[in-house]
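[1] my questions are about this predicted structure, shown below with the sequence.
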Amino acid sequence: MITETTSHYDHLETMSVGELLTNINKEDQTVPLSVEKAIPQIEALVTQIVARMKEGGRLFYIGAGTSGRLGIVDASECPPTYGVPHDLVIGLIAGGDGAIRKAVEFAEDDPEQAWKDLQVYHIEALDTVIGIAASGRTPYVIGGLNQARAAGCLTGCIVCNPGSAVAQAAEFPVEVVVGPEFVTGSTRMKAGTAQKLVLNMISTSVMIQLGRVKGNKMVDMQLTNIKLQDRAAKMVMSELGVSREKAEELLAKYGNVRGAIEAQQ
């Protein structure tokens, strides 16, 4: 597997801090170019997701280790950013929530567990399951995709090796081949960065397609802290040409930017 091949760099322990940082950065600069090559695959997957979610489907991410954590991060950020329900985009990790902070030994090796985890959410045919696995060989992900596909769900994946078992299990695979890691086999580095970039692209484009952005603004964001309240007030002030006091009054009444703006139009 390419993700396990030897680093282009050696004798890392002899490098200065500046050399280490410079060389890691050089490797990181290759990641967006690798993602760019996968845009047609990402587009095909997103198009299918949007169609299903418009009919009431949900989006699930399944993964182990770093890949699972990245899916959970992306899913957890959708409700505050776009005002969607917490059960619309769901991230699942091998080993359960405890594995978010601490590795759970051998959790990723059970090909039946992902489907059991998905069934807790009463998964249905309109739902989409995206498996995330840098190696492309994680049994937890392969088993989950196979069973989800058999149940009629849409299946996709994000992997960093070509021709993997995970990609074969998914209808719409996204393969981002980033090459050897700076530290051999440490896929939390370039592979993890690539997965994060692709997840950003998927969830953001899906939410825009679902009407959760107006212009370029997060009009449905939840006003859960002072920073977001300030951002919302400025958005309303700019859109409606009103004072800050009026903007805050509208936000207090309608609860979000969209409601405040649409009430005055």
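    Nice, I can see it. The structure presented is a predicted model; accordingly, all values stated were derived computationally and were not measured.
[2] okay, CA-based contacts and neighbour counts for the rest of this
    OK.
[3] Arg149: neighbour count?
    19 (other C-alpha atoms under 10 Å).
[4] meant to ask about Leu197, not that
    14.
[5] mind giving me the packing neighbours of the biggest helix by length in the chain?
    Assignment by DSSP state H gives helix 190-209 as the longest helix of the chain. Helices and strands touching helix 190-209, as assessed by 3 or more C-alpha pairs under 8 Å, 6 or more residues apart in numbering; DSSP states H and E, comprise helix 31-37, helix 39-53, helix 65-82, strand 154-159.
[6] helices or strands up against the second one?
    Pointing back at helix 39-53 there. strand 154-159, strand 172-175, helix 190-209.
[7] and the helix or strand containing Gly18 with helix 190-209, angle?
    Assigned by DSSP states H and E, Gly18 falls within helix 17-28. For helix 17-28 against helix 190-209, the angle by axes from the mean of the first three to the mean of the last three C-alpha atoms, to 10 degrees is 50 degrees.
[8] okay, buried residues for helix 17-28 please.
    Neighbour-count burial for helix 17-28 flags Leu20, Asn23, Ile24, Glu27, Asp28 (criterion: 16 or more other C-alpha atoms under 10 Å).
[9] below is an additional structure, to be compared with the one above:
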Amino acid sequence: MVPVDDTALAVTDTGGSGIPVVYLNGQFATQGYWRRVIAELGTGCRHITYDERARGKSERSADYSFAGAVRDVDTVLAARGVDRPLVVGWSYGAYVAAHWASRNPDRTLGAVLVDGAYPYDWLDEAMEQRIRTLFRRLNWFMPLLRPTGLTPRMTAEQQADSNIELGVISREHELAPVLDDITVPVRYVVASGTSFGSRGDEQERIRTSLAGVIARNPHVQMTAKVPSSHGAILKKASPAIAAAVREVVALDPPT
């Protein structure tokens, strides 16, 4: 358990002398989601996973902001004595990874962004109401699942607020400059199916925004688009994600 602010984060570190890879979870996911990706990469990397605040085995907090999530990356790295990791983020974690890599080019080997960090204006008043309604409905079931660690120890309102904040961070004028400023290798692995709560082709329209990023920033490329939904991509496309990690690592061979 790594203390930070008013809470403590559950961290797992395999140790070893391999390239340190830090995995950043989906918004309400846990570090266990990365098992297949870690198995694909094997012992050649040092794998560091952790549960975000109030997720998994980590403790509750008064701060579930995106800014806090980005700061927590520094806390985990300092606690484990890690310099210059490769950051791998899925969904919400892709946004965290993109921001951290953009702010810390001298401390970052590179980033792999898994079906997230797309600069697209998907949040409006109707979507905000839809999000709040969805989490109010889910609140009937979430207390039953919390003892299993499958749902966060957050209220429905806190989860909705977090999702709405992500919508603000995703806006083109907010996220595009972050991605454009990245100067380390970035590889995207993109899903092709829907995500939880999406309708029709909403998710595919969001993904189209990646083309502009790639056109503007030569450091950013797409390694693969895979036949998977957003939620199943870590399970179904673990070989593609591992290949993206190896691709970034190969760009910075040891001296």
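    Received, thanks. These numbers were taken from a predicted model, which means no experiment stands behind them.
[10] tell me how the two chains score on TM-score.
    With the length set by TM-score structural alignment, normalised by the length of the second structure, the two chains reach a TM-score of 0.41; 143 aligned residues with a C-alpha RMSD of 4.3 Å.
[11] if we can go back for a sec, continuing past the longest helix of the first structure, what's the next helix or strand?
    helix 226-240.
[12] helices or strands next to the helix or strand that that next one is followed by in the packing?
    Proceeding N to C from helix 226-240 of the first structure, the next assigned helix or strand is helix 244-254, under DSSP H and E. Contact here means 3+ C-alpha pairs under 8 Å, 6+ apart; on that basis helix 244-254 of the first structure packs against helix 226-240, helix 257-263.
[13] looking at those helices, which is closest to Tyr82 of the first structure?
    For these, proximity to Tyr82 of the first structure was assessed by C-alpha to C-alpha; helix 257-263 is nearest, at 10.9 Å.
[14] could I get the full set of strands for the stretch 101-250 of the second structure?
    Taking DSSP state E, counting those that start in this stretch, the strands of the stretch 101-250 of the second structure run over residues 110-114, 186-190, 220-225.
[15] buried ones in the first one?
    Buried positions in strand 110-114 of the second structure, judged by neighbour count with 16+ other C-alpha under 10 Å: Gly110, Ala111, Val112, Leu113, Val114.
[16] next: the longest one.
    Of all the residues in strand 220-225 of the second structure, those buried under the rule 16+ other C-alpha under 10 Å are Val220, Gln221, Met222, Thr223, Ala224.
[17] so how far is Arg136 of the second structure from the last one?
    Look at Ala224 of the second structure and Arg136 of the second structure: by C-alpha to C-alpha, to the nearest Å, they are 36 Å apart.
[18] same check on the first one?
    Distance from Val220 of the second structure to Arg136 of the second structure, counting by C-alpha to C-alpha: 38 Å.
[19] the closest residue to Gly68 of the first structure other than its chain neighbours - how many residues pack around it?
    Nearest residue to Gly68 of the first structure in three dimensions, chain neighbours excluded: Ile93, at 4.6 Å (C-alpha to C-alpha, 6 or more residues apart in numbering). Number of residues near Ile93 of the first structure (other C-alpha under 10 Å) recorded here: 28.
[20] circling back to that earlier point, now tabulate the helices and strands packed on helix 190-209 of the first structure in TSV and tack on mean neighbour count and distance to Ala233 of the first structure.
    What follows is these, written out as TSV (neighbours: other C-alpha atoms under 10 Å; distance: least, C-alpha to C-alpha, whole Å):
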stretch	mean neighbour count	distance to Ala233 of the first structure
helix 31-37	16	34
helix 39-53	18	30
helix 65-82	21	16
strand 154-159	29	37
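[21] number of nearby residues for Arg205 of the second structure?
    11.
[22] what's the answer for Met201 of the first structure, then?
    By the criterion of other C-alpha under 10 Å, Met201 of the first structure has 15 neighbours.
[23] Asp74 of the second structure too?
    Other residues lying near Asp74 of the second structure total 12 when counted by other C-alpha under 10 Å.
[24] ok, which of the helices and strands packed on helix 190-209 of the first structure comes nearest Ala252 of the first structure?
    Using C-alpha to C-alpha, these put helix 65-82 closest to Ala252 of the first structure, at 16.9 Å.
[25] thinking again about what came up before, of all the buried residues of strand 220-225 of the second structure, which comes closest to Ala250 of the second structure?
    Thr223 (13.6 Å).
[26] can you tell me which of the helices and strands packed on helix 190-209 of the first structure is nearest to Ala232 of the first structure?
    For these, the distance to Ala232 of the first structure is smallest for helix 65-82, at 11.8 Å, taking C-alpha to C-alpha.
[27] got the angle between that closest one and strand 154-159?
    Using the same axes, to 10 degrees: helix 65-82 of the first structure against strand 154-159 is 120 degrees.
[28] one step back: which one of the helices and strands packed on helix 39-53 of the first structure lies closest to Gly68 of the first structure?
    Closest among these, using C-alpha to C-alpha: helix 190-209, at 10.4 Å.
[29] report the buried residues of that closest one.
    Neighbour count says helix 190-209 of the first structure has 190-196, 198-199, 202-209 buried, by 16+ other C-alpha under 10 Å.
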